[in-house]
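Chemist: Next one to model:
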Amino acid sequence: MILGSLVALATPMTPDGSVDQAALKQLVEWHVEQGTHGIVAVGTTGESATLDVDEHLGVVRTVIEVAAGRLAVIAGTGANSTREAIELTAAAASLGADAALLVTPYYNKPTQEGLYQHYKAVAEAVAIPQILYNVPGRTGVDMQNATVARLAGVPNIAGIKDATGNLERGQELIKLVGDRMAVYSGDDATAIELILLGAKGNISVTANVAPAIMAQACEAALAGDAERARALTARCAELHDVLFIESNPIPVKWALAEMGRMGLGIRLPLTVLSEAARPRVRAALQAAGVL
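Modeler: Take a look at the predicted model:
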């Protein structure tokens, strides 16, 4: 089981929008140094929606090669086509990913039965640990806890990223499936509290810019040290908010550029963070002590 702070890694890009492989390699090394426990490559924050298949798998390949077993690598392989999700997941498995993260099919808005059949089909097709990903605010579809409970008995389904930010619902989910799959937070603002309730880690946007703090906070929460965990995450409270001041990953990519970790490259239809939002992001970075 993968535990702790799992960064939803932003994908560095050059000014023309192509993947910056050199910056990507440096980011992976930095996360190893900072104590991050795992990397999610090409999830939402990694701009999976606008990378073609070759670029997508190229990023996954680079992260796996540079990580070299020093931390876990989880490949984002979700799609709103079940066939495409199977193909991406199989490719990630062949590259040596430790697990795959599969977002709920977006836009076509399947029923709960459709969600069950989608995830079951991928799990039966590819023998790699798979983490379900429910983020209704982004996808337009909400996988109910009862559906997750049905999937908990399916071989290869190892966990779920719950990005609802609803602690009551998350606690119910842990009670329903926590003995059969890992529950991960997908909401930085509430992640530590969910871990203290029994979640196994946090798939984090904030960890892109404050990896050591987030790793230490998760470690403390997993050890049951609520006071230390809350004190650490409080240092990033403003970051948890402002990194969503515009659509993710717009703010976090600008923040990483401000920190000198990557350039300002981002792919349309996303654009560079607006001038008006920059002072708030900069102030949050300074308040956390990472700039």
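Chemist: contacts, neighbours, all on C-alpha from now
Modeler: OK.
Chemist: other SSEs contacting the helix or strand hosting His56?
Modeler: In this assignment (DSSP states H and E), His56 forms part of helix 53-67. Under the contact criterion of 3 or more CA pairs under 8 Å, 6 or more residues apart in numbering; DSSP states H and E, helix 53-67 touches helix 21-34, strand 38-41, strand 72-76, helix 82-95.
Chemist: One more, so I can put them side by side:
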Amino acid sequence: MFTGSLVAIVTPFKNGRVDERALGDLIEWQIANGTDGIVPCGTTGESATLSHEEHERVIAFTVEVVKRRVPVIAGTGSNCTDEAIALTRHANRVGADGALLITPYYNKPTQEGLFRHFKAVAEAADIPIVLYNIPGRTGVNMLPATVARLTSVQNIVAIKEGSGAVQQASDIVQMCGDRITVLSGDDPLTLPMMAVGAKGVITVTANIAPADMARLVDAFAEGRIEEARRLHFKLSPLFAALFLETNPIPVKAALGMMGKIEEELRLPLCPMGRENRDKLARVMKEYGLI
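Modeler: So this is what the prediction gives:
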């Protein structure tokens, strides 16, 4: 259902408020450059610092702008199951095509707790669910066996696997088969994860290089392996530079350098350090983005 290069889109701010004009322009640019789906209000979208009203508005606005041209997968995760249900139901009401739910952070639930959390959300909201496993952010790793259990829930259709372990993605593919779609949650691992059965990526890098990310995924899917490998190596400097500091600090700096957004973050995130910013600027100049 959800495949290809799907952008984990930033939330632009201007003077402390969501900049809807810039967000709309980013969405149009993404679609024009071959991006296969828009994912608002994820980690890259600074969902942790959005008010509930802002969160709901960003999702509704994204759906309005996209107009069904590509899928919209709304970030609706929370470390409170009831809150995740409420956010997911809202995404369904405003017309999102799917909901991306991160494993509950800070609580550190057991595998049984993870199973019950996702099952409860999925059963309470009639919308396709994409699981999101990223232990580096949450402090808990959802194991392949738990993912396999969750495939028994009809509307759990995909997982963004961000553990950083290709073997874990391989195990999910092997255990679940076609019952769930695996998407890479690590841009540098897109190619190796597709080699073991992933069908695409939810990507940070597409924020600044949407066409090349889409070409990489398409090339592999179409059997043009050498072309996919060439694009992987071309993109590799960007993969590294965009994680010199905590995401989305570098990607917002990059988009600011490109003139696409105001370089504005919300605390506790702060502007990129000068040394790392200079490194990012050098990579972007070499890539031809600025």
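Chemist: Would you pull the TM-score for this pair?
Modeler: In this superposition the chains share a TM-score of 0.98, using TM-score structural alignment, normalised by the length of structure 2; 290 aligned residues with a CA RMSD of 0.9 Å.
Chemist: ok, back up a step: so which of the helices and strands packed on helix 53-67 of structure 1 is nearest Leu176 of structure 1?
Modeler: Closest to Leu176 of structure 1 of these is strand 72-76 (CA to CA; 24.0 Å).
Chemist: By residue count, what's the longest helix in structure 2?
Modeler: For structure 2, the longest helix by residue count, based on DSSP state H, is helix 225-241.
Chemist: Okay, buried residues for it please.
Modeler: By 16 or more other CA atoms under 10 Å, the buried positions in helix 225-241 of structure 2 come out as Ile225, Ala228, Arg229, Leu231, His232, Leu235, Pro237, Leu238, Phe239, Ala241.
Chemist: got it, and stretch 11-31 of structure 2?
Modeler: Within stretch 11-31 of structure 2, the residues scored as buried using 16+ other CA under 10 Å are 11-13, 18-20, 22-24, 26-27, 29-31.
Chemist: Redo the buried residues of helix 225-241 of structure 2 as TSV? Include distance to Arg149 of structure 2.
Modeler: Output for these, formatted as TSV (distance: CA to CA, whole Å):
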residue	distance to Arg149 of structure 2
Ile225	33
Ala228	33
Arg229	34
Leu231	35
His232	33
Leu235	35
Pro237	37
Leu238	36
Phe239	33
Ala241	37
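Chemist: for these, which one is nearest Gly139 of structure 2?
Modeler: Minimum distance to Gly139 of structure 2 across those is 23.0 Å, recorded for Phe239 (CA to CA).
Chemist: Identify the spatial nearest neighbour of the closest one, chain neighbours not counted.
Modeler: In space, and not counting its chain neighbours, Phe239 of structure 2 is closest to Pro188: 6.0 Å by CA to CA, 6 or more residues apart in numbering.
Chemist: tell me the SS of the corresponding residue of structure 1 for that neighbour?
Modeler: Counting by TM-score structural alignment, Pro188 of structure 2 corresponds to Ala189 in structure 1. Of the three states, Ala189 of structure 1 takes helix according to DSSP: H, G, I helix; E, B strand; the rest coil.
Chemist: Which parts of the stretch 101-250 of structure 2 are helices?
Modeler: Ranges of helices within the stretch 101-250 of structure 2 are 111-124, 135-138, 144-150, 166-176, 190-195, 210-221, 225-241, 249-257, based on DSSP state H, counting those that start in this stretch.
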